[in-house]
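Student: Please find the sequence and the predicted model below.
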Amino acid sequence: MIIWEKPRLPAPKQLEKQMRILAALDLIMCEEDWLRVHRYDSTWSDDETMGSLNNGSGDVVFVVFAPEGAVIKGFDHESPYSPHAQEEYGTWPGIYNEVPEALLHRIQDVAFTHEDVTFCIWRENGDSAWHTSEYEQPEGWENGADFLLGYLCDSPESYQEWAQDYFEEKLELAAVRAVFEGAEITQELIASLNPQRDAEEALEELEELGLLKLS
């Protein structure tokens, strides 16, 4: 296995917090779940939480946070590593070879479409870096990681820029910053982010997904 260096990723706890913040903001900005890019489920299983990205174009990232660590499975449908790009449908050889069994098991749920993968990254508890398997990577081939992990906005400014383009709505930076800084999500804060959103409905969904407390 080799150390994952690009794009850089925060430690699992910080990454989980980041994904929770982004999921909460998307939920507030968009009533329809299927149109949201960032999602998070605090009750994915008895001992797992799960964050995901879905750009609506067939590209998906799943991140499972478990007692053993965290594992990321990404799929770029246009990547030459896609099983759909092979002469014989199948996962590109070696992508999963060195993933620790305890973490590999976490992404074998049918909901993750295990075979649809173009990159896989993991970090076990106690590790100081993220890792990926060592396998043949033809020159010039892209696995989609730079593109898809770029959706993980890491600042209020980057989320504001992305969301204003995606949702086609102006977004108050101070309100976005408040969510990033762990402010209590109230009806007033929801209204400042998205005046058209049903605040009570948003609060109920935030509570169901474990997103009311982000600090």
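Tutor: Everything's here; your move.

Student: Only C-alpha atoms from now on, for both contacts and neighbour counts.
Tutor: OK.

Student: distance of the residue located most distally from the centre of the chain from Pro80?
Tutor: Relative to the centre of the chain, and counting by CA atoms, centre = their mean, the farthest-placed residue is Glu87 at 29.7 Å. Relative to Pro80, Glu87 is positioned 11 Å away (CA to CA, to the nearest Å).

Student: go on, Ala24?
Tutor: Going from Ala24 to Pro80 by CA to CA gives 33 Å.

Student: The two: which has the busier surroundings?
Tutor: More crowded of Ala24 and Pro80, by other CA atoms under 10 Å: Ala24, with 26 against 18.

Student: Below is structure B, check it against A:
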Amino acid sequence: MENITAEQLKLRLRSLTILDMALTSDEWLRLMSAGREGDLIWHIFDNGGGDRMWIYIKGSSIVIKGFDHESELNQLAAAIPNFGFFEKTFRGMPSVLIRLFEQDELDETTFCLWTTDGGETWVENPAENTDGGKDWLMGYLTDDAEEFCQWAKDYYGKDLPFEITKKLVSDGKLSNDELKALGASDEALQEIEEYEKIWAL
């Protein structure tokens, strides 16, 4: 993984989640959901097609765990699951981070990486010959405004104003007028306001 710090990752999460909220008020269409429980901030990516990614932030520790249902590493689709895959994938992960996941969430894993020092160093036990969908799933966590515009056009069929999108990517927030220019409804504006509170607590 690229050398991304916790602050850079948080900015990218904010940008994607806010843009997703602005583009539709239909929660079932959105890729991202997010929340906070105590000092744990969580984001879950779900494309509705069986692929998911969990990003859990707890202090200086972060876990990014993904599941590409078409990957050969998908043990749920295997005739005989390779439980050694899970042992290797999570080897060395602090138990406090493993306990953030329910067992069925752990079963939905084709890649996993984590940091305990705010992104100075990342740990991953990758499989050989395949990344388990890591590159394309984590590709959504971009800081490229052009990629955001292309995604909005491909996924939502909407053309975004580039300069406003670029500001969102660089700042992780926009004014209400700017959000409306992206297409945000009044309902979405309220949801975005609530979302921003999880970072302020």
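Tutor: Structure received. Small disclaimer: the values here were computed from a predicted structure and weren't measured.

Student: returning to that earlier point: what does the residue farthest from the centre of the first structure align to in the second structure?
Tutor: Using TM-score structural alignment, the equivalent of Glu87 of the first structure in the second structure is Ala79.

Student: likewise Leu193 of the first structure?
Tutor: Under the alignment defined by TM-score structural alignment, Leu193 of the first structure corresponds to Leu182 in the second structure.

Student: And Glu146 of the second structure, what's its match in the first structure?
Tutor: Using TM-score structural alignment, the equivalent of Glu146 of the second structure in the first structure is Glu157.

Student: For that match, what is the enclosing helix or strand?
Tutor: When secondary structure is defined using DSSP states H and E, the element that contains Glu157 of the first structure is helix 156-167.

Student: mean deviation (superposed) between that helix and the second structure, please.
Tutor: When the second structure is superposed, helix 156-167 of the first structure averages 1.3 Å from its matched positions, counting by mean CA distance after the TM-score superposition for the first structure.

Student: Who are the packing partners of that helix?
Tutor: Counting contacts by 3 or more CA pairs under 8 Å, 6 or more residues apart in numbering; DSSP states H and E, helix 156-167 of the first structure is packed against helix 173-180.

Student: Show me what counts as buried in stretch 78-97 of the first structure.
Tutor: Buried residues in stretch 78-97 of the first structure, counting neighbours by 16 or more other CA atoms under 10 Å, are found at Glu78, Ser79, Pro80, Tyr81, Ser82, Pro83, His84, Thr91, Trp92, Ile95, Tyr96.

Student: Can you tell me which of those residues is nearest Glu208 of the first structure?
Tutor: Using CA to CA, Tyr96 comes nearest to Glu208 of the first structure of these, at 32.8 Å.

Student: on that earlier part again, which outside residues touch the helix holding Glu157 of the first structure?
Tutor: If you take CA atoms under 8 Å, 6 or more residues apart in numbering as the criterion, helix 156-167 of the first structure is touched by Leu22, Met29, Cys30, Cys153, Glu169, Lys170, Leu171, Glu172, Leu173, Val176, Arg177, Phe180.

Student: residues in contact with the counterpart of Gln18 of the first structure in the second structure?
Tutor: In the second structure, the residue paired with Gln18 of the first structure is Arg12, using TM-score structural alignment. By CA under 8 Å, 6+ apart, Arg12 of the second structure lies in contact with Leu141, Thr142, Asp143, Val169, Gly172.

Student: Show me the strands in the second structure, by range?
Tutor: Remark: strands of the second structure, listed N- to C-terminal, are 32-37, 40-46, 52-58, 61-67, 111-115, 123-124; assignment by DSSP state E.

Student: Any chance of those strands in TSV with mean neighbour count and distance to Leu137 of the second structure as columns?
Tutor: As requested, those are arranged in TSV below (neighbours: other CA atoms under 10 Å; distance: least, CA to CA, whole Å):
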stretch	mean neighbour count	distance to Leu137 of the second structure
strand 32-37	16	12
strand 40-46	18	9
strand 52-58	22	7
strand 61-67	23	7
strand 111-115	23	10
strand 123-124	17	16
